[in-house]
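Visitor: predicted model, plus sequence, below.
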Amino acid sequence: MLQPQNKTTRYEHVMPQLVGIRQNDKIKGLLVVLNTIGGDVEAGLAISEMLVSLGKPVVSIVLGGGHSIGMALAVASDYSFISPSSTMTLHPIRMNGTVIGVQQTFEYFDKMQDTIIDFVVRHSRITKERLKELILDTKNIAKDVGTVIIGEQAVKEGIIDEVGGLDKAM
């Protein structure tokens, strides 16, 4: 999708490409290959919304990592795969930097987290209650909140459809 000289994927590059894919009648479907540590929550959610409304078959595969907002990207497909050794980190929304309005920022984070949870629940088989348990777990990651899941566990939890590699995803 991106030029070979691009070493990282930027959201502002992906979104116009998705519009182009939608408008191109020669493209019959899309394979989304994910290896991400996450990033901009709003941009990731925007891309996820674009994927589910693309109007063409979308298959996703997590190869390496599908961390943070990568979870929403992974489930924003008609069918999803994860390789046996790939991992996903599920955690609450967080930020770095100065916070001016603490209460307002907390309320914004709470709304965004609910939006992401609702999106993942709508596009996977995991329940809202179970996803919240995993995201808010305090025993799984040392000195942090959340859960790291690997390959088969992502399928057992109902987040991803099937364990498999590129051969199955194609």
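Guide: Received, thanks.
Visitor: please count neighbours and contacts with C-alpha atoms only from this point.
Guide: Noted.
Visitor: what is the helix ranked longest in the chain packed up against?
Guide: With residue count as the measure and DSSP state H as the assignment, the chain has helix 102-122 as its longest helix. Using 3 or more CA pairs under 8 Å, 6 or more residues apart in numbering; DSSP states H and E as the contact test, the elements touching helix 102-122 are helix 70-75, helix 128-135.
Visitor: next up, a second structure to put side by side with the first:
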Amino acid sequence: MNRKRFWNWKEPDEKEPRTLYLNGTIAEESWFEDDVTPELFREELYADEGDIVVWINSPGGDVIAGAQIYNMLLDYPGHVTIKIDGIAASAASVIAMAGDLLFMSPVSMMMIHNPMTVAIGDHVEMEKAIDMLASFKDSIINAYEKKTGLSRDELSLLMDAETWMDVGKAMELGFCDSVLQTASDYVYNESKPTMLFSRKAVTNSLLIKVKESHAVSANELVSRLDTIKNQWR
């Protein structure tokens, strides 16, 4: 099964550790029930040893992919440094929480918000979808809570408000440890141009996928919830 890659490795040299770039949409094609893409990511992560640097420039994407990548990085035995040079929004902000240290560029942004989906069915199906989204939110808060030390109620309110943070605000709230300050903090990033989050764009994307797949049942959404619950620790 071929999937569009959203990650790229730069092998270490004398000056730089292993470097991972996460660019663009995280799993543009959902890897739910896809055993190939997650395993490929894991194999490449563990293909070598030592500390790694992860550069993030992503508007977010698939919450299940974000959960699995978060757990893989969290479990990695080496030191993981996260550097946000563009944007880390939505699922990408969750991945960023896996770093032992998290740095943001003076001009980068982080955004957290409530999970969203599209579901089709009667009122029972809609109630299942609402419950599913609430549980997804609780799971995501686990990652934010571990990093920031903020209360779950505080984090819930920040997600409700769709909170955008520059480096100063992110440091104030505990999402970021420090700012990238010197030229040596930056390395050449073969990234795509920064992609800003747009609620309209995300909604349109979801609607297109629903049309292509004809429907997403609440039962399937609940199944996805069970998958992500098994991923969070």
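Guide: Perfect, thanks for sending it. The model shown is predicted, which means the values in this text are computed figures rather than measured ones.
Visitor: now do the strand ranked longest in structure 1: distance to the chain's middle.
Guide: Secondary structure assigned by DSSP state E gives strand 58-66 as the longest strand of structure 1. Put simply, strand 58-66 of structure 1 sits 9 Å off its chain's centre (CA atoms, centre = their mean, to the nearest Å).
Visitor: burial measure for residue 56 of structure 2, as a count.
Guide: Neighbour count for residue 56 of structure 2, taken as other CA atoms under 10 Å: 27.
Visitor: mind listing what it touches?
Guide: Contact analysis of residue 56 of structure 2 by CA atoms under 8 Å, 6 or more residues apart in numbering lists 21-23, 82-88, 92, 96.
Visitor: circling back to that earlier point, against structure 2, what's the mean shift for the longest strand of structure 1, could you check?
Guide: Superposing on structure 2 places strand 58-66 of structure 1 at an average distance of 0.7 Å from its equivalents, by mean CA distance after the TM-score superposition for structure 1.
Visitor: give the aligned range of that strand in structure 2.
Guide: Applying TM-score structural alignment, one finds that strand 58-66 of structure 1 aligns to the residue range 80-88 of structure 2.
Visitor: contacts made by the matching stretch with the rest, please.
Guide: Counting by CA under 8 Å, 6+ apart, stretch 80-88 of structure 2 makes contact with 51-60, 73, 96, 98-105, 107-111, 180, 194-196, all of which sit outside it.
Visitor: so which of these belong to helices?
Guide: Within the contacts of stretch 80-88 of structure 2, residues falling in helices by DSSP H are 73, 96.
Visitor: what is the neighbour count of the nearest residue to residue 66 of structure 1 once chain neighbours are set aside?
Guide: In space, residue 66 of structure 1 comes closest to residue 88 once its chain neighbours are excluded; the distance is 4.8 Å by CA to CA, 6 or more residues apart in numbering. By other CA under 10 Å, 27 other residues sit near residue 88 of structure 1.
Visitor: what lines up with residue 88 of structure 1 in structure 2?
Guide: Mapped onto structure 2 by TM-score structural alignment, residue 88 of structure 1 lines up with residue 110.
Visitor: its match and residue 176 of structure 2, how far apart?
Guide: Residue 110 of structure 2 sits 9 Å away from residue 176 of structure 2 when distances are taken as CA to CA, to the nearest Å.
Visitor: quick one on the thing from earlier: need the buried ones from the contacts of stretch 80-88 of structure 2 selected in PyMOL.
Guide: One line in PyMOL is enough to select the buried ones among those; burial here means 16 or more other CA atoms under 10 Å:
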select buried, resi 51+52+53+54+55+56+57+58+59+60+73+96+98+99+101+102+103+104+105+108+109+110+111+180+194+195+196
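Visitor: just the contacts of stretch 80-88 of structure 2: which are in strands?
Guide: Counting by DSSP E, the part of those found in strands is 52-58, 101-104, 109-111.
Visitor: now for the residues you listed: which two are most distant?
Guide: Checking these against each other with CA to CA, the farthest-apart pair comes out as 52 and 111, at 23.6 Å.
Visitor: what sits in contact with each of residue 110 and residue 176 of structure 2?
Guide: Both residue 110 of structure 2 and residue 176 are contacted by 167, 170, under the criterion CA under 8 Å, 6+ apart.
Visitor: how much space separates residue 95 of structure 2 from residue 159 of structure 2?
Guide: Following CA to CA, the distance that separates residue 95 of structure 2 from residue 159 of structure 2 is 16 Å.
Visitor: what's around the nearest residue to residue 137 of structure 1 once chain neighbours are set aside, how many residues?
Guide: When the adjacent residues along the chain are set aside, residue 137 of structure 1 lies closest to residue 146, with 4.9 Å between them (CA to CA, 6+ apart). By other CA under 10 Å, the residues close to residue 146 of structure 1 number 22.
Visitor: quick one: residue 146 of structure 1 and residue 88 touch, right?
Guide: No. With contacts counted by CA atoms under 8 Å, residue 146 of structure 1 stays clear of residue 88, the gap being 10.4 Å.
Visitor: give the helix, strand or coil label for residue 70 of structure 2.
Guide: Per DSSP: H, G, I helix; E, B strand; the rest coil, the local secondary structure of residue 70 of structure 2 is helix.
Visitor: which position in structure 1 aligns with it?
Guide: Structural alignment places residue 70 of structure 2 opposite residue 48 in structure 1 (criterion: TM-score structural alignment).
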